[in-house]
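Asker: quick one, structure for this:
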Amino acid sequence: MNKKFILITGASGGIGKSIAWQLAKEGYSLYLHFHSNEDSIRDLLVELESFKGEYIPIRADLSKQQGVKELCEGIFSLHGIVLNSGRSHFGLISDFDEETVLESVQLGITSPFFIVQKLLPKLKANQSSAIVAVTSIWGQTGAACEVLYSMLKGGQNAFVKALSKELALSGIRVNAVAPGAVSTNMLSQFSEEELSMLSEEIPMGRIGNPEEIAEVVAFLLSDKASYITGQIIGVNGGWYM
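Answerer: Down below sits the predicted model:
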């Protein structure tokens, strides 16, 4: 049986690792992109051994212009892309210096654009391919003190909607998963009391877990979602909807 390869950017983070585990369990082989967290990728490779697929780590700094080239040079056969790289940005708009903003835009907007552009011929070579972006609830609603992050995630959502229309006749589906509050390192700066208050704001009464995001990503990559494209799927427990 031919292997189906999926590229996951940001595979060393909490959501990225869960996506990798879910896809490996479903029989995919993976390109596992990371930048600085090599220990996390090593641990992930050990965890995935039992699934007997092919798992290829690729280091690249996607906050830099040359990062896309470094990443794409390691990609051969390809059936799907999960655009998952990102950083959290907390603070007032006046808090951010120019370098931080420019690197964030490169990581969240420019690099995903060029990754898709450069890898599109490989996706078109397959009968059915898919792209899934992991965005955020803040890209749908916006958040004070997260203006930069909201801007980037909103841009990703618009990218998904536009790209899906452009690629539909090529047989390539493009969707996004927009998580709400998820139990990852992004929430590590909050106290237990703050997390408890946050949970109370969510209609389902709890914070989500990375596995719940991963299962939706896997569904959107699969043939079960063969007639779904251009959608931003909120996975948020009913929060801010």
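
Asker: use CA for all of it now, contacts and neighbours both
Answerer: Noted.

Asker: could you report the neighbour count for residue 6?
Answerer: 26 (other Cα atoms under 10 Å).

Asker: to compare with the earlier structure, here is another sequence to fold:
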Amino acid sequence: MFALNGRNVLVTGGAGYLGTPVCLLLKAQGANVIIADRDADRLDATQKAVAAAPGAGSVASLPLDMADEGSILQCVAAAEAAFGGLHGLVVATAFNSGKSFDALDAETFDFANQINLIGSFILGRAAAEAMGSGGSIVYYSSMYGVVSPNPGDYPDGMAPNAIEYGVGKAGLNQMVRYMAGHYGRRNIRVNALFPGPFPHAAVEKSFPEFVAGLAERTMLGRIGRQDETAGAAVFLISDAASYITGQLLGVDGGWTAW
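Answerer: Next up, the predicted model:
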């Protein structure tokens, strides 16, 4: 039920912090993985690493700019052609300005929506059309699409998680439900997972007290490891989740369950 031999899966943001482990696990389960990302150097390095990793699947890579509709449509068409069809999509792309509430300008807010909402919509619709009848789409949301960041958690000099990011992820959650209903009769499942605290190493180094606070607020008493969203994503892509659609799966150490 978990095997993905012969399945072709596109992972956008696949060269990113959380996306790369998804690509590695998909390949380990036998899938042919198409890695798409905007950063050309990081994309090339990730393709080489995934290709050298265990697993029977093949690996391809494609450029992608989630702010450009033409780039999105070209990426989906190339992904479909890479191995002859498309069976799955994992969307692990996002934009976060990092700006404070008072400093955020309308142009940046609009740009974030272009990537986090409009680009994700265009990508999901195009991928579903390429799948025909039967497939699985998994979006990466965020705990901040479910709950609001607590300003008290952030030390001086560090702005709370930017509002445009949380708003985009909350909208994405509703889009997942809508798309699940739209594509359900074609046996295309649409779900999202929302990571909890998965701070990058740079954040851990620069704000150790903040990271310790994140860990303390989870039920498991620690932050997430880089690879710990991959299992949920691959599960939702696989036939083991064949009767799961329109759902939001928290991978947050219990953060949002208090």
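
Asker: check which residues of the longest helix seen in structure 2 are buried.
Answerer: Secondary structure of structure 2 per DSSP state H: the longest helix is helix 163-183. Using 16 or more other Cα atoms under 10 Å as the test for burial, helix 163-183 of structure 2 gives 163-173, 175-177, 179-181, 183.

Asker: give me the range in structure 1 that it lines up against.
Answerer: Matched against structure 1 by TM-score structural alignment, helix 163-183 of structure 2 falls on residues 147-167.

Asker: can you give me how far the matching stretch is from the chain middle?
Answerer: Relative to its parent chain, stretch 147-167 of structure 1 has a centroid offset of 12 Å by Cα atoms, centre = their mean, to the nearest Å.

Asker: quick one: residue 93 of structure 1 from residue 213 of structure 1, how far?
Answerer: 29 Å (Cα to Cα, to the nearest Å).

Asker: oh, I was asking about residue 179 of structure 1
Answerer: For residue 179 of structure 1, the distance to residue 213 of structure 1 - Cα to Cα - is 7 Å.

Asker: any common contacting residues for these two?
Answerer: residue 235 (Cα atoms under 8 Å, 6 or more residues apart in numbering).

Asker: which stretches in structure 1 count as helices?
Answerer: 14-25, 38-48, 67-72, 98-105, 111-124, 138-141, 147-167, 192-201, 210-221.

Asker: in structure 2, which residue range corresponds to the third one?
Answerer: If I follow you right, that is helix 67-72 of structure 1. Counting by TM-score structural alignment, helix 67-72 of structure 1 corresponds to residues 71-76.

Asker: average gap between that stretch and structure 1?
Answerer: Its match in structure 1 and stretch 71-76 of structure 2 itself, once the structures are fitted together, sit a mean 2.5 Å apart by mean Cα distance after the TM-score superposition for structure 1.

Asker: what is the strand ranked longest in structure 2 packed up against?
Answerer: Counting residues, the longest strand found in structure 2 (DSSP state E) is strand 188-195. When contacts are defined as 3 or more Cα pairs under 8 Å, 6 or more residues apart in numbering; DSSP states H and E, strand 188-195 of structure 2 packs onto strand 135-140, helix 163-183, helix 230-237, strand 248-251.

Asker: quick one: closest of these to residue 68 of structure 2.
Answerer: helix 163-183 (17.1 Å; Cα to Cα).

Asker: before we move on, back to that, okay, the angle between the longest strand of structure 2 and helix 230-237?
Answerer: Computed with axes from the mean of the first three to the mean of the last three Cα atoms, to 10 degrees, the direction of strand 188-195 of structure 2 lies at 160 degrees from that of helix 230-237.

Asker: average gap between strand 188-195 of structure 2 and structure 1?
Answerer: Strand 188-195 of structure 2, aligned to structure 1 and superposed, deviates on average by 0.6 Å (mean Cα distance after the TM-score superposition for structure 1).

Asker: what's the angle between that strand and strand 135-140?
Answerer: Using the same axes, to 10 degrees: strand 188-195 of structure 2 against strand 135-140 is 20 degrees.

Asker: right, I'll call it a day here.
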